[in-house]
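Chemist: Curious how this folds, go ahead:
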Amino acid sequence: MSIQNPSDDKIKEVLHTSKRIAVVGLSGNPSRTSYMVSEAMQNAGYTIIPVNPTVEEVLGEKAVARLQDIEGEVDIVNVFRRSEHLPEVAKDTVEIGAKTFWAQLGVANQEAYDYLHEHEVETIMDRCIKVEHAKFK
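Modeler: The predicted structure is shown next:
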């Protein structure tokens, strides 16, 4: 099955019903896209959970090394890693029971998409969460 994103209505619903976003690959460098996008989402009222083993804290939030280290529920796993890393992150997403997997603009992987689809995880790829959020304010 080829990668197909949900309808705009479904993406709007995901954004309006989600509260906690785990950001895989969130950089502590304010000039990086992952930081700017996550800061915008945090300013929009979402709780951001940095997932990066190389940082202690980002945007005032304690970082975790991997998704499995997060306490509590995760609504969206937002991924800022290269496409070839998506299958591994997809498996971790299913393992923690996150509702939505979101790969940022320019990031997509058929194997990860198929795996997530099989496990009934809402999957959005090659879209910027900040841009989509701005469309549906």
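Chemist: hey, let's count contacts and neighbours off CA atoms from now on
Modeler: Fine.
Chemist: distance of the residue positioned nearest the centre of the chain from residue 2?
Modeler: Nearest to the geometric centre of the chain sits residue 78, at 0.9 Å (CA atoms, centre = their mean). As for residue 78, its distance to residue 2 is 20 Å (criterion: CA to CA, to the nearest Å).
Chemist: Surely residue 130 and residue 35 touch.
Modeler: No. Using CA atoms under 8 Å, residue 130 makes no contact with residue 35, being 11.3 Å away.
Chemist: And the two? Which one has more around it.
Modeler: residue 35 (21 against 16; other CA atoms under 10 Å).
Chemist: Run the chain-centre distance for stretch 50-69.
Modeler: Distance of stretch 50-69 from its chain centroid, counting by CA atoms, centre = their mean, to the nearest Å, is 14 Å.
Chemist: one more to line up against the first:
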Amino acid sequence: MTFQNPNREEVKQLLENAGNIAVVGLSDKTDRTSYMVAQALQNNGYRIIPVNPTVKGEILGEKVYSSLQDIPEPVDIVNVFRRSEQTPEVAKAAVEIGANVLWLQQGITSDEANDIASKAGLTVIMDRCIKVEDSILIGKRS
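Modeler: Here you go, the predicted structure:
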């Protein structure tokens, strides 16, 4: 069966109900796409939780965690900035921590990650930019 992202109304509901967004592969370099996307989401009221094993301290004023399993609070969306071949492991971790959504950024797809996450009941979004979808579907939060 061919993968299909949720429709726009479903994506809008996921974003409206999201609080904590773990950003896997969030860079501390301000010129990186992951940083700019996370900053835009943070500026629009989402709680960003950076996940990057090579960065210590904080990114965007939030404590950086080495793995999803290290995050001590619930995560609604796992937003992924990693190469496609690395996403099945991220999907397994997202299932393990009880996330609701596995979101692979634009240009990232993985049938294996989709199978892992969707079989565990997570909603899967692939090859879409969360910042773009948020801008189109939500706009500026009050």
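Chemist: Tell me the helices and strands packed up against the helix or strand hosting the residue nearest to the centre of structure 1.
Modeler: Counting by DSSP states H and E, the element that carries residue 78 of structure 1 is strand 76-79. Other helices and strands packing on strand 76-79 of structure 1, by 3 or more CA pairs under 8 Å, 6 or more residues apart in numbering; DSSP states H and E, are strand 20-24, strand 100-103.
Chemist: hmm, who's touching the following helix or strand past the shortest one?
Modeler: In other words, strand 100-103 of structure 1. Sequence-wise, the next helix or strand downstream of strand 100-103 of structure 1 (DSSP H and E) is helix 110-118. With contacts defined as CA atoms under 8 Å, 6 or more residues apart in numbering, helix 110-118 of structure 1 is touched by 1, 2, 3, 86, 87, 88, 90, 91, 94, 101, 122, 123.
Chemist: With secondary structure, distance to residue 20 of structure 1 and neighbour count as extra columns, can I get these in CSV?
Modeler: Shown next, in CSV, are these (DSSP: H, G, I helix; E, B strand; the rest coil; distance: CA to CA, whole Å; neighbours: other CA atoms under 10 Å):
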residue, secondary structure, distance to residue 20 of structure 1, neighbour count
1, coil, 29, 8
2, coil, 28, 9
3, coil, 25, 17
86, helix, 20, 22
87, helix, 22, 19
88, helix, 21, 11
90, helix, 17, 26
91, helix, 19, 15
94, helix, 16, 17
101, strand, 12, 26
122, strand, 15, 19
123, strand, 16, 23
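Chemist: List just the nearest of those residues to residue 71 of structure 1.
Modeler: Ranked by distance to residue 71 of structure 1 (CA to CA), those are led by residue 94 at 15.2 Å.
Chemist: surely that closest one meets residue 119?
Modeler: Yes. Counting by CA under 8 Å, residue 119 is a contact partner of residue 94 of structure 1 at 7.0 Å.
Chemist: from what I can see residue 25 of structure 2 touches residue 83, true?
Modeler: No. In this structure, residue 25 of structure 2 is not within contact of residue 83 by CA under 8 Å, at 9.6 Å.
Chemist: what residue of structure 1 matches up with residue 119 of structure 2?
Modeler: Structural correspondence for residue 119 of structure 2 with respect to structure 1 (TM-score structural alignment): residue 118.
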